[in-house]
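Chemist: sequence? don't have it. structure:
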């Protein structure tokens, strides 16, 4: 951490526990026999990219899912299946963020979408009594709000420029390797945090 003044965190898999397979199973239970294939098709068609960068609305996204769903499936069932991957905010991780903020400028940069945004803030409120992740950061940036997503250089640069941060003094933490590579391309110092490692393993002296 020598020379580090700022830390930019990823959200899913770093602060928020997620399990993509729960969403896969939930869609299969609704009759989507080839959800992984559909998910890949949606990626290729840029549907998810557009949803994560706010170019299409939640209603348009759910309509695209509805068109692939069996006739009896409701929007609420689709929404619940889509949000099934979102699990919990471990208290110890939130406490680490509170401690780190006493020593560093903290930022969040997350690829997410409007539906997940609402869902994980609800989880945070109901489980911890905290209405927003903004509480833990100097500023939180979400792809569907800023219109930029990792691993593209513009997303990282957006955060750096917004706060006049030096990349060489800024650590970026993410569980996804392509996002780490993207961050390194703009000069950020990086820490790849694949599961089962957590930020508690990295910042042991603080807890």
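Modeler: Yep, that arrived. These numbers were taken from a predicted model, which means no experiment stands behind them.
Chemist: Only C-alpha atoms from now on, for both contacts and neighbour counts.
Modeler: Noted.
Chemist: I'd like to know how many residues surround the residue nearest to residue 184 when sequence neighbours are not counted.
Modeler: Distance criterion C-alpha to C-alpha, 6 or more residues apart in numbering; nearest residue to residue 184, sequence neighbours excluded, is residue 190 at 6.7 Å. Neighbours of residue 190 under the rule other C-alpha atoms under 10 Å: 20.
Chemist: correct me, but residue 190 touches residue 173?
Modeler: Yes. Taking contacts as C-alpha atoms under 8 Å, residue 190 lies within contact range of residue 173: 5.9 Å.
Chemist: overlap in contacts of these two?
Modeler: The contact sets of residue 190 and residue 173 overlap at residue 180 (C-alpha atoms under 8 Å, 6 or more residues apart in numbering).
Chemist: Presented hereafter is structure B, for comparison with structure A:
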């Protein structure tokens, strides 16, 4: 007997890793920044929003991001992405769920809007590359979630159709384009253990 799903697509930050919010808060505390300052630099300051969007599709380098975000925050920009992600860790329950899926014959992909790859490669640093049959990064693809194109490229890389796959992301806005391709989606808002249990139930052999 086989599972009705043949593919699993997992987001990186906040799904395969510990929560991005907790990581950012720890970064703020480590530098004595006001609460929310880092998130405002990324999501509210126009220069920060612009450079992050450009980084994700390869129009800006990680060093560009370091310089711009460091300037907004008034801190040393040297290797800033590495320092900003210093408290990010693999999420054991989700990594184990991915491993169980592969052992059951399900193809597993990581689909991530990129943090940049040089000088700091977070995917390599966290040791997650070997967990997947394919890795799709927006920086490499020159298109980012929620553009429908990046979901289709993920399906193409897996060699599967949308209805054969399950996709997990912690951002609700990233789900509708996947659903439009027939992909079953899970909005990761609960504990990693709860989401892993959902995956086990969906991907268990029928």
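Modeler: Yes, it's here. Just so you know, these numbers come straight off a predicted model, no measurement behind them.
Chemist: ok so the residue nearest to residue 184 of the first structure is a strand residue?
Modeler: Yes. Assessed with DSSP: H, G, I helix; E, B strand; the rest coil, residue 190 of the first structure lies in a strand.
Chemist: how near is the residue lying closest to residue 105 of the second structure once chain neighbours are set aside to residue 167 of the second structure?
Modeler: Leaving aside its chain neighbours, residue 105 of the second structure sits nearest to residue 6 (7.4 Å; criterion: C-alpha to C-alpha, 6+ apart). Counting by C-alpha to C-alpha, to the nearest Å, the separation of residue 6 of the second structure from residue 167 of the second structure is 12 Å.
Chemist: Comparing those two, which shows the higher neighbour count?
Modeler: Shown here are residue 6 of the second structure and residue 167; by other C-alpha under 10 Å, residue 167 has more neighbours (26 against 23).
Chemist: mind checking which helix or strand the aligned partner of the more buried one in the first structure is in?
Modeler: Residue pairing (TM-score structural alignment): residue 167 of the second structure is matched to residue 172 of the first structure. Following DSSP states H and E, one finds residue 172 of the first structure within strand 170-174.
Chemist: any idea of the angle the helix or strand just after that strand forms with strand 170-174?
Modeler: Next in sequence after strand 170-174 of the first structure, counting helices and strands by DSSP H and E, comes helix 177-185. Between helix 177-185 of the first structure and strand 170-174, the angle comes out at 170 degrees (axes from the mean of the first three to the mean of the last three C-alpha atoms, to 10 degrees).
Chemist: Residue 40 of the second structure: neighbour count?
Modeler: For residue 40 of the second structure, using other C-alpha under 10 Å, the count is 15.
Chemist: For the residue nearest to residue 105 of the second structure, give me its contacts.
Modeler: Residue 6 of the second structure makes contacts with 105-107, 160, 164-165, as judged by C-alpha under 8 Å, 6+ apart.
Chemist: Counting neighbours, which of those comes out on top?
Modeler: Within the contacts of residue 6 of the second structure, most neighbours by other C-alpha under 10 Å means residue 165, with 25 neighbours.
Chemist: most centrally placed residue in the second structure?
Modeler: Nearest to the geometric centre of the second structure sits residue 12, at 2.6 Å (C-alpha atoms, centre = their mean).
Chemist: where's that one relative to residue 86 of the second structure, distance?
Modeler: 15 Å.
Chemist: Quick check: residue 155 of the second structure touching residue 161?
Modeler: Yes. Applying C-alpha under 8 Å, one finds residue 155 of the second structure in contact with residue 161, separated by 6.2 Å.
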